[in-house]
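*Asks:* Model the structure of this input:
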Amino acid sequence: MSKPSVLFVCVHNAGRSQMAAGWLRHLAGDSVEVRSAGSEPADRINPVAVEAMREVGIDITANTPRLLDHATAESSDVLITMGCGDVCPVFPGKRYLDWQLDDPAGQDIAAVRLIRDDIRTRVEQLIAELPARTG
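*Replies:* Below is the predicted model of the structure:
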């Protein structure tokens, strides 16, 4: 049995994509391979995003922003973009979702909580739509 793989992509891979990856790992467990990357990765994860996720019992501090690479994107089943625009690669036959979400960079904790909760709702919907894959 092979797991479906989901790649979350945003510009800095420091906020939205990290929170989404955290939610998917938390809610789906080992049933999904979770990946995240950025078109211009930051040096570290947004500390306000870390705090917002900590409030709901999810620790994303071990994650590091990483550069989006062709191989990771190509080998993912679902690619979810979050504001990376034209730099996100397009591969035929992949499922793409573009989540319009505010960037948590420079936002206070109250604003980031709203983004976090919006992401959770979207991740729950994604899980409901992901088929198990056999390989």
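*Asks:* Please count neighbours and contacts with C-alpha atoms only from this point.
*Replies:* OK.
*Asks:* name the helices or strands packed onto the longest helix anywhere in the chain?
*Replies:* Scanning the chain for the longest helix, with DSSP state H as the assignment, gives helix 109-129. Contact here means 3 or more C-alpha pairs under 8 Å, 6 or more residues apart in numbering; DSSP states H and E; on that basis helix 109-129 packs against helix 16-28, helix 47-55.
*Asks:* next up, for comparison:
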Amino acid sequence: MSGSKPVVLFVCVHNAGRSQMAAGWLRHLAGDAVEVRSAGSAPASEINPVAVAAMAEAGVDITGNIPNLLEYDDAYAADVIVTMGCGDACPVFPGKRYEDWKLDDPAGQGIEAVRPIRDEIRRRVGDLVADLVPGRAAG
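*Replies:* Sure thing, here's the model as predicted:
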């Protein structure tokens, strides 16, 4: 790992839904044991309000998050890069641990469609916490 705690970068194209939910879950489940970053190759102007609502239902507040542009320094600093629906839009940085999570895109979906996406992201983030922070309960 790059420092005293692992750095995880979640990346999707718009950094408005899946990656923001994943970052919210990781902060919620891992606390300060993991440094969390999220970004997009073509960030939206705001977070998907339905993703915000779905996370709020689960007790995770992501209202203060904003979509960020994927920067080389963020990728370089990451120990783990999790991509979500990027395809060729997200660059590959050699020597990094990559996970590609195939998840439905919450964009344009209602809350009923976003809840299962939220729950699947939570499950995967829980597995990631268990892997990165041994002994830490994944909530």
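*Asks:* export the helices and strands packed on helix 109-129 of the first structure to CSV and tack on mean neighbour count and distance to Ser76 of the first structure?
*Replies:* Shown next, in CSV, are those (neighbours: other C-alpha atoms under 10 Å; distance: least, C-alpha to C-alpha, whole Å):
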stretch, mean neighbour count, distance to Ser76 of the first structure
helix 16-28, 23, 14
helix 47-55, 19, 25
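*Asks:* can you tell which of the ones you listed is closest to Asp86 of the first structure?
*Replies:* Judged by C-alpha to C-alpha, the one of those that comes nearest to Asp86 of the first structure is helix 16-28, at 16.8 Å.
*Asks:* Quick one: the residues in the second structure that the closest one pairs up with.
*Replies:* Under TM-score structural alignment, helix 16-28 of the first structure corresponds to residues 18-30 of the second structure.
*Asks:* Flag every buried residue along stretch 86-100 of the first structure.
*Replies:* Using 16 or more other C-alpha atoms under 10 Å as the burial criterion, the residues of stretch 86-100 of the first structure that qualify are 88, 96, 99.
*Asks:* any chance of the helices and strands packed on helix 109-129 of the first structure in CSV, plus distance to Val9 of the first structure?
*Replies:* What follows is these, written out as CSV (distance: least, C-alpha to C-alpha, whole Å):
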stretch, distance to Val9 of the first structure
helix 16-28, 6
helix 47-55, 16
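*Asks:* Identify whichever of those helices lies nearest to Asp69 of the first structure.
*Replies:* Taking C-alpha to C-alpha, helix 16-28 is the member of these nearest to Asp69 of the first structure, at 15.0 Å.
*Asks:* if I line the two up, what does Leu79 of the first structure land on in the second structure?
*Replies:* Aligned by TM-score structural alignment, Leu79 of the first structure pairs with Ile81 of the second structure.
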